[in-house]
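Asker: Only the shape, not the letters, is given here:
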């Protein structure tokens, strides 16, 4: 059996052994210029992996620069190290999402950093990473979280200040429930 292992290892091309660790490092380190997202600002976003080559814990340093000066620094846990830009407060300016986890049913969570246009900086929304599959609904100015589980359901949240607030309204999505009708009830109850 040991001779078999030696033969396999001898057949592995040297370039794979040399370049694979470099590929992994590059994949986990991103530097993004955001000129097309924030055209009047000179903002760059950096997400750098701080794990060791054999470490299974994917931690990252998130750094946001404006004019080469740090305006926000945070250490985050991210399963895949993905960054997205979407408006989550209805001001028409995209905010920053950093992927957090994906659970067993592929429900993704994110850290949210809202762009503060007045101060030209970002603020982290506390506990946002507890919201699964978040989507901002600009009509009702809330965040909808459609969760895939044993019984799928929609949960509603509101961003207030620097926190996300659970509106304590859950709509189950199953055959015995008219999902559209229940959603309309939620709108009537929550929008007064």
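Answerer: Cool, got the structure. This one's a predicted model, so the numbers in the text were calculated from it and none came from an experiment. Residues are numbered from 1 along each chain as shown.
Asker: make it CA atoms for all contacts and neighbour counts henceforth
Answerer: OK.
Asker: Give the buried residues for the helix or strand hosting residue 155.
Answerer: Counting by DSSP states H and E, the element that carries residue 155 is strand 152-160. Neighbour-count burial for strand 152-160 flags 153, 154, 155, 156, 157, 158, 159 (criterion: 16 or more other Cα atoms under 10 Å).
Asker: Can you give the contact residues for that strand?
Answerer: By Cα atoms under 8 Å, 6 or more residues apart in numbering, the residues outside strand 152-160 that reach it are 89, 125, 141-147, 164-174.
Asker: If we use 10 Å, what do you get?
Answerer: Applying Cα atoms under 10 Å, 6 or more residues apart in numbering, the external contacts of strand 152-160 come out as 88-89, 125-126, 128, 131-137, 140-148, 164-174, 179, 183, 186, 190.
Asker: now those: which count as buried?
Answerer: Applying 16+ other Cα under 10 Å to the contacts of strand 152-160 flags 88-89, 125-126, 128, 131-136, 142-148, 164-165, 170-173, 179, 183, 186 as buried.
Asker: Tell me if residue 150 really is in a helix.
Answerer: No. If the criterion is DSSP: H, G, I helix; E, B strand; the rest coil, then residue 150 is coil and not within a helix.
Asker: Could you pull up the contacting residues of it?
Answerer: residue 105.
Asker: okay, pairing it with this:
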């Protein structure tokens, strides 16, 4: 087992950097249009490396930004802090790509989406993480600075199943498919997630219909906004 771990560490430390700098990555790049998947697969010895290259000019106003997602491990399932991919964010400077951010993550389907998650009118980067038995996906979230193009990873976001951004109330919420479907509520504070620990359920009766869901949802939002107003008042 120790030998296997050493071999894997050697692979990540040597082979993956080679991929990044052009030895195994296809030069063909795709222009992103909000959501992207379908990476190129290439063989390197006995290892299959899936590489997703994205030219992001259509998303970020001709800023010369590029994304590369390399999956170097196909057997892990993403639990117990397992990793299988390298996420790289680059910017073209004087005709050359310069790496400005890198993260080692897990992504089972290598799908990337672009959605504004902090109401600054600039789309942020979502990299698919894992999927549970009900196909509730989780994601790694990276907020992009509209001025500098720097990325900030939001810690804890990858634990939220089926996330969606409520731009009206500036909250992260979800709708999770389960034996009894449920919704919970979160807020992005700087670079981490705050959990309000409020859960409302849908499909609670024998017919699978919960007429009180919308009422409970509205009550939860009101409770959260009242709490936020109190915090802002104390700061003032």
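Answerer: Thanks, I have it. Model, not experiment: these values are computed from the prediction.
Asker: overall similarity of the pair, as a TM-score.
Answerer: Here the TM-score for the pair of chains, by TM-score structural alignment, normalised by the length of structure 1, is 0.82; 167 aligned residues with a Cα RMSD of 1.7 Å.
Asker: which secondary structure elements does the longest helix seen in structure 2 contact?
Answerer: The longest helix of structure 2 (DSSP state H) is helix 213-235. Judged by 3 or more Cα pairs under 10 Å, 6 or more residues apart in numbering; DSSP states H and E, helix 213-235 of structure 2 is in contact with strand 171-174, strand 182-189, strand 192-201.
Asker: Helix, strand, or coil at the residue nearest the centre of structure 2?
Answerer: By Cα atoms, centre = their mean, structure 2 has its centre lying nearest to residue 140, at 2.5 Å. Following three-state DSSP, residue 140 of structure 2 is assigned to strand.
Asker: And it? What does it align with in structure 1?
Answerer: Counting by TM-score structural alignment, residue 140 of structure 2 corresponds to residue 111 in structure 1.
Asker: Let me see the contact set for its match.
Answerer: Going by Cα under 10 Å, 6+ apart, the list of residues near residue 111 of structure 1 reads 76-78, 83, 96-101, 124-131.
Asker: repeat that with 8 Å
Answerer: 97, 98, 99, 100, 124, 125, 128, 129.
Asker: Quick one: buried ones out of those residues?
Answerer: Here, 16+ other Cα under 10 Å leaves 97, 98, 99, 100, 124, 125, 128, 129 buried among the contacts of residue 111 of structure 1.
Asker: counterpart of residue 33 of structure 1 in structure 2?
Answerer: That one, residue 33 of structure 1, aligns with residue 55 by TM-score structural alignment.
Asker: which helix in structure 1 runs the most residues?
Answerer: helix 14-27.
Asker: Now the following helix or strand past that helix: buried residues?
Answerer: The C-terminal neighbour of helix 14-27 of structure 1 among helices and strands, as given by DSSP H and E, is strand 29-33. Buried positions in strand 29-33 of structure 1, judged by neighbour count with 16+ other Cα under 10 Å: 29, 30.
Asker: ok so, going back, doesn't residue 68 make contact with the match of residue 33 of structure 1?
Answerer: No. In terms of Cα atoms under 8 Å, residue 55 of structure 2 does not count as a neighbour of residue 68; the distance is 9.0 Å.
Asker: list the contacts for the spatially closest residue to residue 126 of structure 1 that is not a sequence neighbour?
Answerer: Nearest residue to residue 126 of structure 1 in three dimensions, chain neighbours excluded: residue 163, at 4.7 Å (Cα to Cα, 6 or more residues apart in numbering). Going by Cα under 8 Å, 6+ apart, residue 163 of structure 1 touches 125, 126, 127, 128.
Asker: residue in structure 2 matching the first one?
Answerer: Going back to what we said before, that points to residue 125 of structure 1. Match for residue 125 of structure 1 (TM-score structural alignment): residue 154.
Asker: list the contacts for its match?
Answerer: Residue 154 of structure 2 neighbours (Cα under 8 Å, 6+ apart): 140, 141, 142, 143, 188, 190, 191, 192, 193.
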